[in-house]
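>>> Can you look at this prediction? I've put the sequence above it.
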Amino acid sequence: MDSLYAIILGIVEGITEFLPISSTGHLIVAGELLRGMQAHPWSKDMRDAFEVIIQGGAILAVLVYYWKDFLKIGTIGRDPTQRKLWTSVLVGCIPAVILGALFGSKIKHFLFTPSVVAWALIVGGVLIWLVESRKVTPTVHRIEEITPVKALGIGAVQCLALLWPGFSRSASSILGGMMLGLDRPAATQLSFYLGFITLGGASLLDLIKSRHVLGEIGAVNMLLGIGVSFVVAYLSIGWLLRFVSTNNFKPFAIYRVIVGVILLVLIAAGVLSNGNMA
């Protein structure tokens, strides 16, 4: 059952990490379903550590998918376009780094509950619908055109995901990008880049803190989870980029509201505990 648990959560993480639908909310639902089927063999510390581990697989998928772009980092000393791009990406990460360092543990302690996540899904879905309903012509069509000032604004909006668990980091960064003039493909690609850095750093710190339970999870389960998460996330990245090239995000808005309502119903019915998950 350990391996089955690792594979299922790896699939959930890979699908949801970069789509604007909140991996947190979906991992909660998956965990509760597995617990109901008595297929939830690990302690809370093990589950928390494993979620960080499989997040690493999704982060690796970004690196592999955009490996040619990441290799260009070596040219920033002589290529002003690359220097501007990666300066903007780093600037966009600053708000989340500062907010996470100052308030991350408190936010997780007080707000990390299923009901908070459910309302974040619903409100986020409504905001996605409203942003997509505007009649605005994007002014930025390539990620290389993003300025540090725009990136800082997008990074500030990205902090919604930190302040409100379940809002979704990808949803907040994509929304921020679209509100500041990026078209959907550019906003989505920037979200991947921001996620690679912010999630990578946060995951590394969390993994160091959780190292005492890694032996209990087991190397096979960790490799299974990372591998499944990597493959599914890689496929999800490609699918999302193709999707946004010809579609808007309204289907995700509808989906978020439905999942949020389901969570609230499960809480009200007593099927899902509303206790703190931190």
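Looks like it came in fine.
>>> Could you use CA atoms for every contact and neighbour count after this?
Noted.
>>> what's the offset of stretch 43-54 from the middle of its chain?
On the basis of C-alpha atoms, centre = their mean, to the nearest Å, stretch 43-54 is displaced by 16 Å from the centre of the chain it belongs to.
>>> now swap in stretch 153-160 and tell me
That offset, for stretch 153-160, works out to 13 Å (C-alpha atoms, centre = their mean).
>>> Contacts for it, please.
Outside stretch 153-160, the residues that touch it by C-alpha atoms under 8 Å, 6 or more residues apart in numbering are 91-96, 99, 167, 169-170, 172-173, 175-177, 180.
>>> rerun that using 6 Å as the cut-off
Here stretch 153-160 makes contact (C-alpha atoms under 6 Å, 6 or more residues apart in numbering) with Gly92, Cys93, Pro95, Ala96, Arg169, Ser172, Ser173, Gly176, Gly177.
>>> again, but for stretch 219-237
Stretch 219-237 is contacted from outside by Ser3, Ala6, Ile7, Gly10, Ile11, Gly14, Ile15, Ile54, Gly57, Ala58, Ala61, using C-alpha under 6 Å, 6+ apart.
>>> So which of those residues are in helices?
Among the contacts of stretch 219-237, the members found in helices (DSSP state H) are Ser3, Ala6, Ile7, Gly10, Ile11, Gly14, Ile15, Ile54, Gly57, Ala58, Ala61.
>>> which of those lies closest to Met46?
Distances from Met46 to these, taken as C-alpha to C-alpha, are shortest for Ala6 (11.3 Å).
>>> how much space between that closest one and Ala101?
Distance, Ala6 to Ala101, by C-alpha to C-alpha, to the nearest Å: 30 Å.
>>> Which one's more surrounded, these two?
Neighbour count, other C-alpha atoms under 10 Å: between Ala6 and Ala101, Ala6 has more, with 24 against 11.
>>> Presented hereafter is structure B, for comparison with structure A:
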Amino acid sequence: MDLIELLRIFILSVVQGITEWLPISSTGHMIIIEDILPLSSSAEFKEMFMVLVQLGSIMAVVVLYFTKLNPFSRKKTSQQRKDTWFLWFKVAFASIPAGAFGLILDDYMEEYFNKPIVVAIALIVYGVAFIYIERERNAKHAQVIGNLQDLSFADAFKIGCFQALSLIPGTSRSGSTIMGGLIIGAARPVATEFSFFLGIPVMFGASFKKLVKFGLDFTQAEFIYLIFGMIVAFIVSIIVIRFLMAYIRRNDFTGFGYYRIILGAIIILSSLFKRSF
């Protein structure tokens, strides 16, 4: 086992755990980190690791929201258990667009759109959109969806359509779904929590697909890297999710919009600089 490679895995897992939940694009950050600290593992393992490390992140949501997501909890009333089942049905319904388009277009998008310039443009476009939505639309329109129970199946499906846009690298899955929630009038905590829950079937599905494609033929070192990365991503995600929920109760997403624009500009300048040499 290579300790330097383990350090690279640690850094990538920290970045993934942070950027998976903040609306700032994990892909954009991975491009920068991989340029600085490329993994020495095989291309196939690296591709699989980038997906499976997300299981650590999604388990953080399961742990933090276990009571809210558990329809069998004895602590809940009959109505609360019913509401929990309906929440899961809404998540399943909202997952249809991303699931359908993902099966058809995922490999194509990864091959032809997973390029620095595409990521940079998506970062900037969504950054501008976040600033516009927060400053213009939400400043003039009331938030009509104040809790998850108020979120209708039609609302959930609309957010799911926005999630399908995250197939374009650089858009950010959380960024797309949160933006969709804000546009339909959901309060920031509602849009953010529903984004978390939508990640559960999407990430489990993507991880299963990669496992089937890669198989279980790991070396001992690769298995250690994978488990270590998932644990790191889990711990970091716990911290980030708690931070984000506290942050949005006092602030909006404008700051993330500016951050996306700056990151997109950095990627473009970096690509131009490489071409010059």
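Thanks, I have the structure now. Computed from a predicted structure; not experimentally measured.
>>> circling back to that earlier point, from the contacts of stretch 153-160 of the first structure, which would you call buried?
Gly92, Cys93, Pro95, Ala96, Arg169, Ser172, Ser173, Gly176, Gly177 (16 or more other C-alpha atoms under 10 Å).
>>> tally of neighbours for the residue nearest to the last one when sequence neighbours are not counted?
Read that as Gly177 of the first structure. Counting by C-alpha to C-alpha, 6 or more residues apart in numbering, Gly177 of the first structure lies nearest to Ala187, which is 4.9 Å off, once chain neighbours are set aside. Counted with other C-alpha under 10 Å, residues neighbouring Ala187 of the first structure total 27.
>>> Alignment lookup: Ala187 of the first structure to the second structure.
Counting by TM-score structural alignment, Ala187 of the first structure lines up with Ala191 in the second structure.
>>> Mind telling me what element the aligned partner of Leu266 of the first structure in the second structure is part of?
Aligning on TM-score structural alignment places Leu266 of the first structure opposite Ser270 in the second structure. Element membership for Ser270 of the second structure (DSSP states H and E) is helix 254-276.
>>> In a markdown table: the contacts of stretch 219-237 of the first structure, plus distance to Cys159 of the first structure.
Output for the contacts of stretch 219-237 of the first structure, formatted as a markdown table (distance: C-alpha to C-alpha, whole Å):
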| residue | distance to Cys159 of the first structure |
| --- | --- |
| Ser3 | 34 |
| Ala6 | 29 |
| Ile7 | 30 |
| Gly10 | 25 |
| Ile11 | 26 |
| Gly14 | 22 |
| Ile15 | 22 |
| Ile54 | 22 |
| Gly57 | 23 |
| Ala58 | 20 |
| Ala61 | 23 |
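>>> Need the buried ones from those selected in PyMOL.
In PyMOL syntax, the buried subset of these is picked out as below (16+ other C-alpha under 10 Å):
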select buried, resi 6+7+10+11+14+15+54+57+58+61
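>>> which of the contacts of stretch 219-237 of the first structure sit farthest apart?
The most widely separated members of the contacts of stretch 219-237 of the first structure, counting by C-alpha to C-alpha, are Ser3 and Ala61 (21.2 Å).
>>> number of nearby residues for the residue lying closest to Glu134 of the second structure once chain neighbours are set aside?
Using C-alpha to C-alpha, 6+ apart and skipping residues adjacent in sequence, the residue nearest Glu134 of the second structure is Thr254, 6.4 Å away. Neighbour count of Thr254 of the second structure, defined by other C-alpha under 10 Å: 18.
>>> just checking, what residue in the first structure corresponds to Thr254 of the second structure?
Matched by TM-score structural alignment, Thr254 of the second structure corresponds to Lys250 in the first structure.
>>> Check Gly205 of the second structure too.
Using TM-score structural alignment, the partner of Gly205 of the second structure in the first structure is Gly201.
>>> Can you list the buried residues in the strand or helix carrying its match?
Assigned by DSSP H and E, Gly201 of the first structure falls within helix 184-209. The neighbour-count check on helix 184-209 of the first structure (16+ other C-alpha under 10 Å) flags 184-200, 203, 207 as buried.
>>> Sweet, I'm off.
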